[in-house]
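Novice: Kindly generate the corresponding structure for this input.
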Amino acid sequence: MKTAKFSRRDALGLGIGAAVFPGVAAAQTARPDVEGGIGGTGIVGLLTDFGSLIVAGNYVRTNDATRYSDGFGALQESDLRLGDSLTVEAAGAPDALVARRVHVTHPLVGAITQVAADRRRITVNGVEVRLDTRLQGLEVGYRVAVSGLWRGAFVQASRLAAARSASDLVAGDVARRGGRTQVGSVTVRGPGTGSVPRGSFASVVGQFDVASGILRARAVTNQRFTGAAGPLARLSVEGYLDPSSSAPGYRVAGLGHSFERNLKLDEFAGSRVLMNGEYNGKFAARGAVVLPEGFSAQRRLLRRISAQSR
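Specialist: Now for the predicted structure:
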């Protein structure tokens, strides 16, 4: 696998578990050059360092043209914090990426309705949120924006922040179960929710009803990447592998993009992984590095990986 200049040999040298998928890139043709460039890179993962941005092991520069946002509108670069879950659209060569759009992709925004006795689990919009450390200073009724990654039906959180809107939000991949539309593991209803394609990514803003367990939508966005850096040629993704009914039998939870069908992913089932590869409607991952649990451990490892890409 390569994260820019990062390879399996580098991974083994660092003591990192890694695997490559030989010949995968040949299974599809990457997008042709876009406006004289090499196509955009879509990055999904946690912000682990500043000094530009380190996201999913990628060193990404910013400039005056970089736009920042979350599910409720525009942000400033100064609003970003370590642990934020980001979607980045970047232009340039893999070792010289410049962000055109940085979006804080909260899986959940809403009120805390339950706090477990061990204070390491809370419930937001009917979804269990698991924390790396014990909850401090927040109780039932507080409104939070959750950063982190979907893992099956729950979210593994990397950061909790005060919600900046009175509206609720869920963002993740779309499923149809028993006539219901779900984003992540939240049932959604309302304008636009019935037309979002199964398996795609959606972000739904509205109000969550605790009694029914339904988020009633006011606005639906059905795209993770907007084309800010041109058509995507590559993806760099951090996430958990969940089982899927379609080949190759797995998906990255919450991503909304399918893998190339010929990948062999069994050894990464249920793991938190970092994957990189070509993209042309499907994700042709070249390989994977298994990431540790716990934000501090992830940060140390991804910092070492990003140093290889410069």
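
Novice: going forward, measure contacts between C-alpha atoms and count neighbours the same way
Specialist: Fine.

Novice: Which residues outside stretch 248-260 are in contact with it?
Specialist: Here stretch 248-260 makes contact (CA atoms under 8 Å, 6 or more residues apart in numbering) with 27, 44, 149-152, 171-174, 184, 199-202, 224, 239-244, 247, 261-265, 269, 281-285.

Novice: Okay, buried residues for the strand of greatest length in the chain please.
Specialist: When the chain is parsed with DSSP state E, its longest strand is strand 232-243. Under the neighbour-count criterion of 16 or more other CA atoms under 10 Å, strand 232-243 has Leu232, Ala233, Arg234, Leu235, Ser236, Val237, Glu238, Gly239, Tyr240, Leu241, Asp242, Pro243 buried.

Novice: Another for comparison:
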Amino acid sequence: MRVLVRVVATLLMALWLSSSVLADDKDKPDREGGIIGTGIIGTITHLGSIHVNGQHIQIDDQMPVRDSVPPITAGQLKPGHTVAVIATQADNGWHAQHIRQVLPLIGPVSEGPDGRKTVLGTQVETDGQAAIQIGDWVAVSGLWQGRKVRASRIEKLTGNEHQARLSGTYLGPDPKAPLVIGQSVVNGIEPEHLQPGDLVRVYGEATLGGIRANRLETGLFAEAVGVVLVEGYYSEPQPSGLYTVLGSGLVAYSDQPEMIDEQIRVIRCGEEGKLVDDTSADQPGSDIGSRAELGC
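Specialist: Predicted structure coming up:
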């Protein structure tokens, strides 16, 4: 009888282990099957489909663009819009599977203490974009540089009912408030589990110098991605050596912080939340094919 009990227990244990392995395998994305897409974050430079970071991406003109303001489809994207694209490779190049419009700032235009234009308390460098007036509600496309946004496209919003939005990098606690993105103070939600370098998206109501949040999300992609190609500017390295490409959610560490130039726009590759270079291409799990296609 004892032998029978042991045999049954052994069989049950084997069945449990095999089902656990199958469940784990089911939950893991299939890299070889092409299920995991490649992330491309940057500014649209040309049309004819779209060109981002030097990559030609085929699009379905009728594909909705997530988080777009005003709501648009992929065929309505314009040069200067900043986007986060999940793309997969086919015989003739990249094909977009999902597009999110990346808008660092949506809110009313105000005048800062130095007379410069701000949105939600953050200075906006227009670089010759359409003039904006105090009180205008605008959707700002562009890249973070330091604590300001260098706009690549600004669109005035019509109507009176708009939701303020803020999308940028959390760099840790700030003397102004527990959560500050750029120069914008975020109230209404206490940050939990945020790590320096995280990409944060905040939705809420515009306040003087910031935003009162009713929703906070992290990351730019709607699903898991493998390799990421990102355009942006480096953050100032922290005492720990941590730095990021602002607006990316990708981090790295440097023991030579003086070598990090925050004034130069860069295009970098990342994988699994980290900035990477060609020396790490042979690491286990690295998507070598996508990295080669992107020039990583």
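
Novice: related to what we said a few turns ago, structure 2: matching residues for the longest strand of structure 1?
Specialist: Counting by TM-score structural alignment, strand 232-243 of structure 1 lines up with residues 225-236 of structure 2.

Novice: So which residues make contact with that stretch?
Specialist: Counting by CA under 8 Å, 6+ apart, 36-43, 53, 86, 143-146, 243-248, 260-272, 287, 290-291, 294 sit against stretch 225-236 of structure 2.

Novice: how far out from the middle of the chain is it?
Specialist: 8 Å (CA atoms, centre = their mean, to the nearest Å).

Novice: hmm, back to that, what's the mean distance for the longest strand of structure 1 versus structure 2?
Specialist: With mean CA distance after the TM-score superposition for structure 1, strand 232-243 of structure 1 departs from structure 2 by a mean of 1.1 Å once superposed.

Novice: Could you pick out the longest helix of structure 2?
Specialist: As assigned by DSSP state H, the longest helix anywhere in structure 2 is helix 2-27.

Novice: Work out the gap between that helix and the centre of the chain.
Specialist: 41 Å.

Novice: Okay, buried residues for it please.
Specialist: For helix 2-27 of structure 2, it's none, nothing buried (16+ other CA under 10 Å).

Novice: I'd like the distance between the aligned residue in structure 1 for Gln76 of structure 2 and Pro248 of structure 1.
Specialist: The alignment partner of Gln76 of structure 2 in structure 1, by TM-score structural alignment, is Asp79. To Pro248 of structure 1, Asp79 of structure 1 is 38 Å away according to CA to CA, to the nearest Å.

Novice: ok, so of the buried residues of strand 232-243 of structure 1, who is nearest Ser296 of structure 1?
Specialist: Glu238 (15.3 Å; CA to CA).

Novice: Please, where are all the strands along the stretch 51-200 of structure 2?
Specialist: Per DSSP state E, counting those that start in this stretch, the stretch 51-200 of structure 2 carries strands over the ranges 55-58, 82-90, 93-101, 105-111, 117-119, 122-125, 137-145, 148-156, 164-169, 180-181, 184-187, 199-207.

Novice: can you tell me what part of structure 1 the first one aligns to?
Specialist: The counterpart of strand 55-58 of structure 2 in structure 1, counting by TM-score structural alignment, spans residues 58-61.

Novice: Other residues contacting that stretch?
Specialist: 3-4, 52-54, 90, 95-99, 305-307, 309-310.

Novice: Swap in 7 Å and give it another go.
Specialist: Thr3, Ser52, Leu53, Ile54, Leu97, Val98, Ala99, Ser306, Ser309 (CA atoms under 7 Å, 6 or more residues apart in numbering).

Novice: any idea how far the second one lies from Thr62 of structure 1?
Specialist: If I follow you right, that is Ser52 of structure 1. Counting by CA to CA, the gap from Ser52 of structure 1 to Thr62 of structure 1 is 6 Å.

Novice: Same check on the last one?
Specialist: With distances defined as CA to CA, the gap from Ser309 of structure 1 to Thr62 of structure 1 amounts to 16 Å.

Novice: before we move on, the earlier item: would you format the contacts of stretch 58-61 of structure 1 as CSV with neighbour count and distance to Leu108 of structure 1 included?
Specialist: As requested, these are exported to CSV (neighbours: other CA atoms under 10 Å; distance: CA to CA, whole Å):
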residue, neighbour count, distance to Leu108 of structure 1
Thr3, 26, 28
Ser52, 13, 26
Leu53, 21, 23
Ile54, 23, 23
Leu97, 20, 28
Val98, 25, 28
Ala99, 27, 24
Ser306, 22, 28
Ser309, 18, 31
